[in-house]
Every structure is written in C-alpha cells, then in structure tokens.
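J.: Have a look at this fold, sequence not included:
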C-alpha cells in the first residue's frame, strides 16, 4: 500500500515536470518525458499495461495521425525530411501509450498540474516583457511587440497563445469545480494566476488566441449559469473577459491588430496571406493528382515553396508552412489523412459532450480552433502539448468506461447466479 502511494506521488510529480517544461527548452522537456518512460518501465506490470493500452480504442484513434506518417514515407521523395517529421511527432504515440496505461488524475490534481503549466507560461512571458521594458522604457514603444516576445522566449506566438488560452479556460473551470475544497489563500492565488495569464495574453497580442479566449469564456459563462447557477463563477469570468476586452482596446499593438482586421481590405488585409497559402494546398494536390493519398510525408515543403514563388508570394523567403493543420495533413496524406485527423478530434469531442466531460471538450475546441490558422503539429512544441494534455484529459473517459463494463459483467454474473439458485 505504501509503495503504491509512493508510485502515485512520483507519477504526479513527473507529469508536473513535463507540464512545466513544455513552454521551456525542448531538451529539458525531452528529459522529463524520458523520466516518465523510465518510471513506466520500472514500476512493473509491463504486460498488463501494454495489453491495456492495445485494447484501448482511444490509443489507436490518437495514434492514427502518427501511424499514417509511416505510410507516407513509402511515396516520399525526400525521405530524410519524412524521417525528421516522424521524430518530431513521436510524442503523438509515446505519450498516449504511457499515460493511458496509468491511473487517471483526480480533479484537484489536474488543477495543480494545469496551474503549474500556467505558472511556467506566465513566468516565461513576464520575463520577456520585463526585458523589453528595460530595453525600450515603455512596451508601447516596442516595434512589433508580438514578434519581439517570440524572439526572446524562442517560441512562436501561435504556441504561447495556445498555451495561455488553455491555461485560462482550464483554470477557470477547475477553480469553480474545486472551489469548496480550496482554502482562501489557494483561491486567491489561482484567481491572480488566471488574471496574470490574461494580462500577458493581451500583451502578446496573438489574434487567434484572443478570439478563442473570448468565445470559450462566453461558452463557460453560459454553461456555468445554466448547469450550476453558480453566479460567483459567472462574476469571475465576466471580470476576466472585461479585463481582456479593455486591454485589447487600450494597448496600441493589439488595438492596431483589431483595426487591421476590421478596416483593411484586399492584399493589405492580415488574412490575405493565409488565403494564398491555403490555395497552394489545393493547387499541389491537383497538380500531382494526389487528392486521395497526398504527396507524401516529406515532400510538402519544396512543392509549397515552389507554389509560393509561382504566385509571387513572399512566403517562400521564410519557408512558411500552410498555416492550417487540416490542409497540411490533407496535402501530406490526402483525404485519408484529413479524415483520420478529423476523426481524432471529433470522436473524443462527441464523447466528451455526451458524458459532460467539459474540461476535455474545452481542450479539444481550443486545439481545433488553433489548427484553423496554424500548422500546430509541425513543431514539437505543438505535438507534445496536444499529445500530453489530450491523453491526460481523455484518461477519465477510458477509466469510467472500464468501470461501467466491470459493473455490467458483475450484474450479469449476479443475475445468472440468482437464476441458478431458483
């Protein structure tokens, strides 16, 4: 019993270590994942754990997006690039394999883990803002503030914005859920953390992240009011939303981005480059007659850069990807790859809604929205974030399903025994 309790604590600490290092250096995060792998191996019951994972439909659904990369190598010209992508995306199969074979976390543990992740994000971005303020004297004088933050933390704002939104939405949900069992100091600490995260999100100025935050905070507001009649949580969300809206309008950098979206037209509109990039996906598939199978795991980049040059689009100077995960996957692996990616997201989403697992629902919506304007799974920072939290939040659904199956078997056995006695 003592050993089991020790193992559970060690497992949770390792998960927190992974969460904290996701926004930090990739090497440090890889080390944290490596420690989890060592823990998984040395805690024994390997056959039982492997059997449990292989019988788990979630594991195969989550792994499908990774496994299709192997098939794409068979018809890739650039095998080296394909192998590099396999290495980057290894977390898509490794983390579900490890996490789904171990016990699901409790709600309070999730609060602590997401809080640690959010604190790591807050610390990293706050240090970047302090450094910029010391250099320029006033953050409003920093040219291209968003890109300046990216350079300091060595992390694109598509990912840091995604991290911040997930932390804000998850913490507001978990804080409300665990409100009664938290003392005043912990409540105040988590509230300050959420507000701090939203403030740095405003300074970051990632448009899609801000949009997602407003949409999902509104959804939270509606669901909290309907389901729990918890007006305290409603007031908290309203305060956070008000801070966000006021901040967006008050800061010159974010106010300019909103103005550009509303007022600019044609080639000057900020979404115009996206439309050019997205059109290249269809041009590549059409030119190579690869709508069904795609052009291969390693061949998208050169074809895409050639398309940019044909359209006289400056994206080839920066090796831009498609900035849309769905189109990226379709270009690489055709309609088969697109269907697998959609299945990976929609099947768990429907199940989460059906079983009212709202936190998992929020996560899937956040990730899906982010995939519309960014190729999130092109970098390890996106892969590990998705694979880690996706497996952690899906685990309760798997565990509950197993408990229901066990109860059904026990009930059937009881009925048979009763009939035999009669």
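T.: Done, it's in. Since this is a predicted model, take the numbers as computed values, not measurements. Residues are numbered from 1 along each chain as shown.
J.: use CA for all of it now, contacts and neighbours both
T.: Will do.
J.: in this protein, which spans are strands?
T.: Along the chain, no segments are classed as strands by DSSP state E.
J.: Longest helix in it, by number of residues?
T.: Looking across the chain with DSSP state H, the single longest helix is helix 380-421.
J.: And that one, what does it pack against?
T.: The helices and strands touching helix 380-421, judged by 3 or more Cα pairs under 8 Å, 6 or more residues apart in numbering; DSSP states H and E, are helix 91-99, helix 358-373.
J.: Among those, single out whichever gets nearest to residue 380.
T.: helix 91-99 (8.1 Å; Cα to Cα).
J.: Against which helices or strands is the closest one packed?
T.: When contacts are defined as 3+ Cα pairs under 8 Å, 6+ apart, helix 91-99 sits against helix 26-42, helix 57-73, helix 380-421.
J.: so the last one versus helix 358-373, what angle?
T.: Here the directions of helix 380-421 and helix 358-373 differ by 140 degrees (axes from the mean of the first three to the mean of the last three Cα atoms, to 10 degrees).
J.: contacting residues for residue 77?
T.: Applying Cα atoms under 8 Å, 6 or more residues apart in numbering, we find residue 77 in contact with 296, 298-299.
J.: Give me the distance between residue 45 and residue 120.
T.: Distance from residue 45 to residue 120, counting by Cα to Cα, to the nearest Å: 33 Å.
J.: ok, now residue 86?
T.: Distance from residue 86 to residue 120, by Cα to Cα: 28 Å.
J.: and if you look at residue 251?
T.: Here the criterion is Cα to Cα. By it, residue 251 lies 24 Å from residue 120.
J.: Which one's more surrounded, these two?
T.: Neighbour comparison, residue 251 and residue 120: the larger count goes to residue 120, with 18 against 15 (by other Cα atoms under 10 Å).
J.: Structure two is appended below for comparative analysis:
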C-alpha cells in the first residue's frame, strides 16, 4: 500500500497535467466532467508527503485571497438562512463551492512551470478542435449557416453565453501569439492563431473584440520599444486582415447596427420602449437592469435580499414596469458587482470587490497571461453575472489562478 502511494506521489505532475487538461477541454463539452475534474484537485492536494501537505496548509493560512474566498462563501451561506427560496440559495452556494478550495490549492502548490506549459500546450489544440467540431456539425450535419452558429449551437445546444466562451478561446490566441513571438513552430502557431481569432470573431462579442484591439495596440507599442520590427510587421498585417474580417462579418455588423441605431440615453425613453416591445439592444437592457437592481439594492441595505431571493425581486421589478425582454428571457443582473450587493448586501459586495483588488495587486510587468485574463474578468463583471454559472466559477476559481501560477 505504501509502495503504491509513493508511486502515485511521484506521478503527481502527470496527475496535475491530466486534471488541468480535463478542466480546459470539458469547459465547452460537459458540466459534469468539469465538476468532477475540479473536485479531484482535493485528493490531488493530499496526494503528497506529510511534510509537503503541512507546508501547503501553512501557505494557505497566510494567503489573504484564499481566506477571503472562504469568507465570501460563508457570507453566501448566511444569505441562505434569510432567503425564502432555499432551493435556489443552496444551488448558488453549492455552485460557487470550488472557490473555497481550487484557488487555495493552485496558490499553495509548488507546480513546475514546465507542467503548466505542457497542459496548456495540449489544451490549446483541444480547445480549437472542439470548436471546429461544433462548427462542422452545425454547417454540414445540421445544414445551418455560419451566421446562426452562436444562436443555434452556442446558446441553444450548449447553453453557454459568449462572455464565458471568449475566455477559453483566448487561451489558444494568447499561447500561440507568445509562441510566434518566441519563433516557435511559426507556421503551426500562425494557423492556430488565425483559426482561434476566427472563432472569437464568430462569437461576435463586441466587448471582447474591443478588449483584444486594445491589447494588440498595447502589444505593438511594446514591440516598437523593443525594436522587434519584424514582429510589428506581422502584427500589423494581422490587424489589417482581422479588421477586414470584422468589417465583413454579418454577426458583428448586425450587432453594431442594432446597438448604434436603437440606443437612447434617456432612461424614461428606454423604459417606455421596453414596456411596449421586446427590443434587441442588449446595452439598453443592461442599463435598465442595473437601474432596477440598484433600486432593490438600496431598499435591501445593509444585508441584501438573500442568496436565494435576488432573482425573484429583480423579476418583480421587470413585471412592475412590464420589461418585456427581461420577463421573456428571465435576465439575471448581468453585473456581478450588483449581484453580490443585491444578494448579501454590503458584506458580500464589498468583500467581492476587495478580493478582486487583492488579485489586481498581484499584477506585475513581467507577467503576460494573468493580467489579461484578470482584467477581462474585472471589466466583464460589469456586463455579466459570471458566478451565476459554472463556467464563470471555473474562470474565477481555476483559469485566473492557473495563469497567475504560470506567470
């Protein structure tokens, strides 16, 4: 028995690589497999020598972020007790449970960078191949057009928002970009980058495309400062081609047209429009939802309405003003900050912001992946309630700590 345990301990690096690949791969494939892979990190943590386990526990005790995340979940549990909808409260608490152990495990483990890179290099191919598989099924088996890919395959079949998928698509984009910069397998990584960028474009997320454009411009400035002129030339050609693709994309073009042509800045006008028709302007929807959620947050200060009742009070506001799109689509807050203040009041809202602040303090100029994923999450939390979904929990509990460890 001891011999078997010792052998397993020696294979820890392979176990870590396998679990990481499963989490990345199953992100778009299976809720159940993702959940199992995350939970398996617990026995992985204890599959170690007694001395190493004791050392890791000590590191966790000194880690402010790990401790704050435990406190964050405890506050959600407290919100359970003054919720009327206990079933939803329990579902939310259980759904966020990986925040208790996953970041703590990743931050405390002494994982060799080569192991992180191995799992990442394998995952980047699997992520792209998975999306290509979905695309082939959508076009050649289901006989649908590419323009309906997001609605028919991503939203209906997979039940995932583009906001979540963009995080996983960014992985092959960033990994292949860095490989190209390091002149490693130039042709293969260029093909992978082009394919990944096409997938990102296909998802049609305006916020992420704007974020990517900002990153590319920032990258060009850094390359010029370092006199990497060949890389600047390559990046410029990539930007031009990408811009052409974007300008010709019906998905992005239609979304921008709807947003620009139907956007109003007067709140009363927005309320009136959405009372009489189910509008398509998602930016106006978010403005209206934030306004309604803000009213409930102020009313429920300082403790919030409860972990299980925040959606009920929001839906009640939708019915009060007859917000047609909100009623038919059952929109959540679409704002993680407002969600936390609405659920558990000042305690949950302030603590969530403090955790993000602690994570932001870990950014330094030598890092590459971590700041990009963290900043995208921080900005995205203004537009999406990430922690309402398992995919968002994976981003916060696994992907962001993983890339911090890699950097």
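T.: Cool, the structure landed. This structure is a prediction, so every number in the text was calculated from the model and none was measured.
J.: Check the offset of the longest helix of structure 1 from the chain's centre.
T.: 23 Å (Cα atoms, centre = their mean, to the nearest Å).
J.: Likewise for stretch 332-351 of structure 2?
T.: Relative to its chain's centre, stretch 332-351 of structure 2 lies at 17 Å (Cα atoms, centre = their mean).
J.: what's stretch 325-334 of structure 1 aligned against in structure 2?
T.: Here stretch 325-334 of structure 1 aligns to structure 2 at residues 336-345, judged by TM-score structural alignment.
J.: Go ahead and name everything in contact with that stretch.
T.: 75-76, 79, 290, 293-294, 296-297, 300-310, 333, 347-350, 352-353, 381-387.
J.: One more: stretch 353-360 of structure 2?
T.: 65, 68-69, 337, 371, 374, 378.
J.: Tabulate those (CSV), appending distance to residue 240 of structure 2 and neighbour count.
T.: As requested, these are exported to CSV (distance: Cα to Cα, whole Å; neighbours: other Cα atoms under 10 Å):
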residue, distance to residue 240 of structure 2, neighbour count
65, 41, 20
68, 44, 18
69, 43, 23
337, 36, 21
371, 25, 20
374, 27, 22
378, 28, 16
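J.: Pick out whichever of the residues you listed sits closest to residue 206 of structure 2.
T.: Residue 206 of structure 2 has its nearest neighbour among the contacts of stretch 353-360 of structure 2 in residue 378, at 16.2 Å by Cα to Cα.
J.: got the angle for the longest helix anywhere in structure 2 vs helix 64-81?
T.: Ranked by residue count and defined by DSSP H, the top helix of structure 2 is helix 336-361. In terms of direction (the same axes, to 10 degrees), helix 336-361 of structure 2 departs from helix 64-81 by 160 degrees.
J.: Buried residues in helix 336-361 of structure 2, which are they?
T.: Buried residues in helix 336-361 of structure 2, defined by neighbour count with 16 or more other Cα atoms under 10 Å: 336-349, 351-352, 355-356, 359.
J.: Next: stretch 67-84 of structure 1.
T.: Across stretch 67-84 of structure 1, burial judged by 16+ other Cα under 10 Å covers 68-69, 72-73, 75-76, 78-79, 81-83.
J.: what about whichever residue in structure 1 pairs up with residue 246 of structure 2, distance to residue 242 of structure 1?
T.: Mapped onto structure 1 by TM-score structural alignment, residue 246 of structure 2 lines up with residue 248. Separation of residue 248 of structure 1 from residue 242 of structure 1 (Cα to Cα): 10 Å.
J.: and the gap between the residue nearest the centre of structure 1 and residue 133 of structure 1?
T.: In structure 1, the C-alpha nearest the mean C-alpha coordinate belongs to residue 386, at 3.9 Å (Cα atoms, centre = their mean). Noted for residue 386 of structure 1: a distance of 32 Å to residue 133 of structure 1, by Cα to Cα.
J.: got the contact list for the corresponding residue of structure 1 for residue 397 of structure 2?
T.: Superposed on structure 1 with TM-score structural alignment, residue 397 of structure 2 falls opposite residue 387. Going by Cα under 8 Å, 6+ apart, residue 387 of structure 1 touches 91-93, 95-96.
J.: Top of those residues by number of neighbours, please.
T.: Counting neighbours by other Cα under 10 Å, the top entry in the contacts of residue 387 of structure 1 is residue 92, with 27 neighbours.
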